[in-house]
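>>> Attaching a predicted model along with its sequence, questions to come.
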Amino acid sequence: MLYTPLCYNDVYPINANDFQQFQMIVYKNRQCYVQRLDDGSFQMYQLLSTNPYDYLEHAFHPGTIINNNNIM
């Protein structure tokens, strides 16, 4: 178990080439990194927010599927 205020990617760096598969979008007025799936929907990868309550919302949990209709 590793207790740190750093995010996972700061402790275990991601390869820059791997990160190109993600794109930043605005979803429910919050910035997120997502990965586009083959069917056109998106899968949540990372939420970028300074509000700790945003991380409690199920819509922003990693792995959540987002439809194109919900994206700004």
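Structure received.
>>> When you work out contacts or count neighbours from here on, use the C-alpha atoms and nothing else.
Fine.
>>> Quick check, Ile66 in contact with Gln35.
No. Applying Cα atoms under 8 Å, one finds Ile66 not in contact with Gln35, separated by 9.9 Å.
>>> Overlap of the contact sets of the two?
Phe42, Gln43, Met44 (Cα atoms under 8 Å, 6 or more residues apart in numbering).
>>> Need these in JSON lines (columns: secondary structure and neighbour count).
Below are these laid out as JSON lines (DSSP: H, G, I helix; E, B strand; the rest coil; neighbours: other Cα atoms under 10 Å):
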{"residue": "Phe42", "secondary structure": "strand", "neighbour count": "22"}
{"residue": "Gln43", "secondary structure": "strand", "neighbour count": "20"}
{"residue": "Met44", "secondary structure": "strand", "neighbour count": "20"}
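>>> for comparison:
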Amino acid sequence: MVDKRSGVVDGVVMCHAVRTGLVPTPKPHADPVRVAETGRRLAISLAGKIKCRKKAEQTRGSRGVSG
């Protein structure tokens, strides 16, 4: 489906168009600000996951649990 506000074609429609041989409406170029914001959020999320994983490993090690 096409989002009438942004003119972006939904991925489901894009896949269907490819399978049926229809030529889909090309997606507009991504907004650089949105791309940068998404990348920043992803980096923050990954940093948080790494921090949690390290903390969990330290907690396991301090309890003296042997494998």
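All right, it came through fine. Since the model is a prediction, treat every value here as computed from it, not as a measurement.
>>> Could I get the TM-score for this pair?
With the length set by TM-score structural alignment, normalised by the length of the second structure, the two chains reach a TM-score of 0.24; 28 aligned residues with a Cα RMSD of 3.5 Å.
>>> Which of Ile66 and Gln35 of the first structure has more residues huddled nearby?
Gln35 (23 against 20; other Cα atoms under 10 Å).
>>> Check which residues of the helix or strand that one falls within are buried.
Using DSSP states H and E, Gln35 of the first structure sits within strand 30-36. For strand 30-36 of the first structure, burial by neighbour count (16 or more other Cα atoms under 10 Å) applies to Cys32, Tyr33, Val34, Gln35, Arg36.
>>> For the last one, which non-adjacent residue is spatially closest?
Right, Arg36 of the first structure. Excluding the flanking residues, the one nearest Arg36 of the first structure by Cα to Cα, 6 or more residues apart in numbering is Phe42, at 4.5 Å.
>>> From Gln31 of the first structure, how far off is the one you found?
To Gln31 of the first structure, Phe42 of the first structure is 14 Å away according to Cα to Cα, to the nearest Å.
>>> swap in Phe19 of the first structure?
In terms of Cα to Cα, Phe19 of the first structure sits 16 Å off from Gln31 of the first structure.
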